[in-house]
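In: this is the structure alone, sequence omitted:
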């Protein structure tokens, strides 16, 4: 993608990210979620895509715990992924997710969970079959998981960061 730069989000990006999320989702909820996750320190990885000096894409991965009978496992939740409607279907969202996955694997993360469109997230390897054994208030066909290690948990209760409770 010519002229596209993917980089870590910075404090000075907060307003642009909030505006982008509202533009992409048509409501302020996702922007407020991002603000709350960052303010609470629950952001694990946050990237933006810039084109011609403007932020046109954003992805956030936040803390997620998988609670089983005897143990808690650390994982990440992908939410939200936003691309400006003026540049959608140009691969920006895919570039953000691919780069985030690369960085998360290098950091030792073993499991990522997303609640979203199966056709879209399936292209990255997320499946509902992988998430079906997790106990979650949003359990259903849109709950999908992707693991990067044989050590990733396969069952348990998904405990999202507190900011998700406000949705």
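Out: Nice, I can see it. Computed from a prediction, not measured in an experiment: that's the story for all the values here. Numbers count the residues shown, from 1 in each chain.
In: make it CA atoms for all contacts and neighbour counts henceforth
Out: Fine.
In: tell me who's in contact with residue 13.
Out: Shown in contact with residue 13 (Cα atoms under 8 Å, 6 or more residues apart in numbering): no residues.
In: put this next to the first one:
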């Protein structure tokens, strides 16, 4: 998992585009592959999404696209099953936007829709490994402050956690990602 493909300016917060979001359909799969490959300028994240679709970590309804008014996907956010020790949680990522739409709010719209869908499914905890100045706008906080870590070395500020249910405190422990992530 590399850095998220965004320019992290404030312009995204003031976008004039009214992004539509929805769960992916089978027809979106090729477009999602293109979005991830273009945003990261390499195939790794696109291949990861394809591998996750075949993994038990995949949760239908939590692969979200943001679309243009004509329903063309341009942004993407994925939530899959992970665990913090034995507690079920979700992993946010990859998140990607076609380069020509970055900083337009397409990524933020997909992430917000994904978090809302996860909450509707009764999920409580979300983990993200990403840019430390981007994800706090969605409520993510440094995971180490809650006793959450990884089995690999990453910058402390890059691993973040969020509870979708304020009545349920984040679990403590080590994040265990789905096998396709390649993190033991």
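Out: It's in. Source: prediction; values computed, not measured.
In: the top helix by length along structure 1 corresponds to what range in structure 2?
Out: Of all segments of type helix in structure 1, defined using DSSP state H, the longest is helix 92-106. Per the alignment by TM-score structural alignment, helix 92-106 of structure 1 matches residues 106-120 in structure 2.
In: contact partners of that stretch?
Out: So stretch 106-120 of structure 2 is contacted by 12, 19-22, 61-67, 74-79, 95-97, 124, 138, 164-165 (Cα under 8 Å, 6+ apart).
In: buried residues in it?
Out: 106-111, 113-115, 117-118 (16 or more other Cα atoms under 10 Å).
In: kindly reformat the residues you listed as CSV containing distance to residue 30 of structure 2.
Out: As requested, these are exported to CSV (distance: Cα to Cα, whole Å):
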residue, distance to residue 30 of structure 2
106, 18
107, 18
108, 21
109, 20
110, 17
111, 20
113, 21
114, 20
115, 23
117, 22
118, 24
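In: hmm, which two among those are most spread apart?
Out: 106 and 118 (18.4 Å; Cα to Cα).
In: can you pull out the helices in structure 2?
Out: Counting by DSSP H, the helices of structure 2 are 29-40, 44-53, 106-120.
In: distance to residue 83 of structure 2 added to those helices, as TSV?
Out: As requested, the helices of structure 2 are arranged in TSV below (distance: least, Cα to Cα, whole Å):
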stretch	distance to residue 83 of structure 2
helix 29-40	24
helix 44-53	15
helix 106-120	15
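In: relative to residue 91 of structure 2, which of the ones you listed is closest?
Out: Comparing the helices of structure 2 by Cα to Cα, helix 106-120 comes nearest, at 10.7 Å.
In: mind listing the strands for structure 1?
Out: Taking DSSP state E, the strands of structure 1 run over residues 4-8, 43-51, 54-67, 72-83, 111-115, 134-135, 143-147, 156-160.
In: show me what the longest one is packed up against.
Out: The one in question is strand 54-67 of structure 1. helix 14-25, strand 43-51, strand 72-83, helix 92-106, strand 156-160 (3 or more Cα pairs under 8 Å, 6 or more residues apart in numbering; DSSP states H and E).
In: ok, 6 Å please
Out: Applying 3 or more Cα pairs under 6 Å, 6 or more residues apart in numbering; DSSP states H and E, we find strand 54-67 of structure 1 packed against strand 43-51, strand 72-83, strand 156-160.
In: mean neighbour count, those: which tops it?
Out: Of all these, strand 72-83 carries the top mean neighbour count, a mean of 21, counting by mean count of other Cα atoms under 10 Å.
In: between that strand and helix 14-25, how many degrees?
Out: 80 degrees (axes from the mean of the first three to the mean of the last three Cα atoms, to 10 degrees).
In: give me the contact list for strand 72-83 of structure 1.
Out: Residues outside strand 72-83 of structure 1 that contact it (Cα atoms under 6 Å, 6 or more residues apart in numbering) are 21, 24, 56-66, 111-114.
In: recalculate using a threshold of 8 Å.
Out: 20-21, 24-25, 30, 34, 44, 56-67, 92-93, 109-115, 153, 160.
In: ok, stretch 160-167 of structure 1 next?
Out: 29, 33, 36-37, 40, 42, 62-65, 77.
In: check those and tell me the two furthest apart.
Out: Pairwise distances across these (Cα to Cα) peak at 22.6 Å, for the pair 29 and 65.
In: residue 155 of structure 1 matches what in structure 2?
Out: Using TM-score structural alignment, residue 155 of structure 1 sits opposite residue 172 in structure 2.
In: distance check, that match against residue 36 of structure 2.
Out: According to Cα to Cα, to the nearest Å, residue 172 of structure 2 and residue 36 of structure 2 sit 31 Å apart.
In: can you check residue 59 of structure 2 too?
Out: Counting by Cα to Cα - residue 59 of structure 2 and residue 36 of structure 2 are separated by 19 Å.
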